[in-house]
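Visitor: got a predicted model here, sequence first, then my questions.
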Amino acid sequence: MLNAIPAEWLWGLAGGLLIGTGGAVFLLGNGRIMGASGILGGLVDGSGRSNWAERAIFLLGVFALPLLLLPVAGPVDTHVTQNLLVLVAAGLCVGIGTRMANGCTSGHGVCGISRLSLRGIVATVFYILAGGLTVALFRHLLGVI
């Protein structure tokens, strides 16, 4: 019976549980919010020199875990475009947006909303709306993605 149920939502659930648990452990362990863009940004701009090893280990885990799960889960179709120009432009837009919003989905969305932070809730509402509008424009009107 279980084989008849599509398992894609299980991966989303598992990922959400891992991100939420990681955010809780990070907050309880060192008293700071687990915002991936802030962790990376502190390494890039030098503001995180005092705890660079912790930041580097966190980012190593973010990149290494999917590779470690590959033999268990097998390849996953992410539906990401193969257009390199679109990927680079999207990455730059996300990076600029997270700096403008002083955070990303892990900081505002996961950690901010769970702490009932008004700033986190407002930021999350706006980036979800912006993402929806972007998909509508680029996929349905322009046919780029």
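Guide: Yes, it's here.
Visitor: when you work out contacts or count neighbours from here on, use the C-alpha atoms and nothing else.
Guide: Noted.
Visitor: mind listing the helices for this structure?
Guide: Secondary structure of the chain, counting by DSSP state H: helices at 8-30, 36-45, 52-73, 84-100, 113-114, 118-135.
Visitor: CSV for these, including mean neighbour count and distance to Ile145?
Guide: Shown next, in CSV, are those (neighbours: other CA atoms under 10 Å; distance: least, CA to CA, whole Å):
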stretch, mean neighbour count, distance to Ile145
helix 8-30, 13, 21
helix 36-45, 17, 24
helix 52-73, 12, 24
helix 84-100, 13, 8
helix 113-114, 16, 30
helix 118-135, 15, 8
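Visitor: need the ones you listed in TSV (columns: distance to Leu142).
Guide: Below are the helices of the chain laid out as TSV (distance: least, CA to CA, whole Å):
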stretch	distance to Leu142
helix 8-30	28
helix 36-45	29
helix 52-73	32
helix 84-100	12
helix 113-114	33
helix 118-135	10
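Visitor: those: which one's closest to Ser106?
Guide: For Ser106, the closest of the helices of the chain is helix 36-45, at 6.3 Å, according to CA to CA.
Visitor: any idea of the angle that closest one forms with helix 84-100?
Guide: Using axes from the mean of the first three to the mean of the last three CA atoms, to 10 degrees, the direction of helix 36-45 lies 90 degrees away from that of helix 84-100.
Visitor: please compare the first structure with the one that follows:
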Amino acid sequence: MATEWIMGLVGGVVIGIAVSLMLLWNGRVTGVSSIVYGVLVPIKGDIAWRWYFIVGLLLGGLSLQATAPELLTVELQTKAWIGSLAGILVGFGAMLGGGCTSGHGVCGVSRVSPRSIVATIVFMAAGMAAVVLLRKTGLLI
């Protein structure tokens, strides 16, 4: 479809504006794994905004489901257990790397953080290697 790249561009601009406003208004990097971790292991006086952020993410998804459900229709190309295992590994990797793709890839790279640039290169390379491996073994189409 000819407009797919436009939707990606618009989405990227919206994400860029959102993380910039988070940094400007709150002085915080928008790293979703760190925000969720702060809810799971709360620090007094630093929890309300985290809940607002998470609820906002959920409400955004629900509003998209209500207004344009066709945009959320996906066909899984792998087994559920592989997706579950991948989610656990991503969570472990986010903790190991001191942040997630949103924190390092979107916010850290834009701030020219050497640590985030290295982390982004590593998780992109690991993701590509995982896809190649899973396709070679027949676990991913």
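Guide: Everything's here; your move. Keep in mind it's a predicted model, so treat the numbers as computed, not measured.
Visitor: which one of the helices of the first structure lies closest to Leu141 of the first structure?
Guide: helix 118-135 (9.1 Å).
Visitor: whereabouts in the second structure does the closest one align?
Guide: Here helix 118-135 of the first structure aligns to the second structure at residues 114-131, judged by TM-score structural alignment.
Visitor: what residues does that stretch touch?
Guide: 97, 101, 104-105, 108-109, 140 (CA atoms under 8 Å, 6 or more residues apart in numbering).
Visitor: after superposing, tell me the mean distance of it to the first structure.
Guide: With mean CA distance after the TM-score superposition for the first structure, stretch 114-131 of the second structure departs from the first structure by a mean of 0.5 Å once superposed.
Visitor: of the contacts of stretch 114-131 of the second structure, select the buried ones using a PyMOL command.
Guide: Burial among the contacts of stretch 114-131 of the second structure is assessed by 16 or more other CA atoms under 10 Å; the matching PyMOL selection reads:
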select buried, resi 97+101+104+105+108+109+140
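Visitor: in TSV, list the contacts of stretch 114-131 of the second structure along with distance to Val39 of the second structure.
Guide: Shown next, in TSV, are these (distance: CA to CA, whole Å):
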residue	distance to Val39 of the second structure
Gly97	19
Thr101	19
His104	20
Gly105	22
Gly108	22
Val109	25
Leu140	34
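Visitor: for the contacts of stretch 114-131 of the second structure, which one is nearest Ile6 of the second structure?
Guide: For the contacts of stretch 114-131 of the second structure, the nearest to Ile6 of the second structure is Gly105 (20.8 Å; CA to CA).
Visitor: identify the residue of the first structure aligned to the closest one.
Guide: That one, Gly105 of the second structure, aligns with Gly109 by TM-score structural alignment.
Visitor: list the contacts of that match.
Guide: 120-121, 123-124.
Visitor: just give the closest residue to the residue nearest the centre of the second structure, not the sequence neighbours.
Guide: Taking CA atoms, centre = their mean, the centroid of the second structure lies closest to Ser102, which sits 4.8 Å from it. With sequence-adjacent residues excluded and distances taken as CA to CA, 6 or more residues apart in numbering, Ser102 of the second structure is closest to Gly31, at 5.2 Å.
Visitor: with Leu59 of the first structure instead?
Guide: In space, Leu59 of the first structure is closest to Leu40, 7.4 Å off (CA to CA, 6+ apart).
Visitor: show me what that neighbour aligns to in the second structure.
Guide: Leu40 of the first structure maps onto Val36 in the second structure, by TM-score structural alignment.
Visitor: returning to that earlier point: export the contacts of Gly109 of the first structure to JSON lines and tack on distance to Ala89 of the first structure?
Guide: What follows is the contacts of Gly109 of the first structure, written out as JSON lines (distance: CA to CA, whole Å):
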{"residue": "Gly120", "distance to Ala89 of the first structure": "25"}
{"residue": "Ile121", "distance to Ala89 of the first structure": "26"}
{"residue": "Ala123", "distance to Ala89 of the first structure": "21"}
{"residue": "Thr124", "distance to Ala89 of the first structure": "21"}
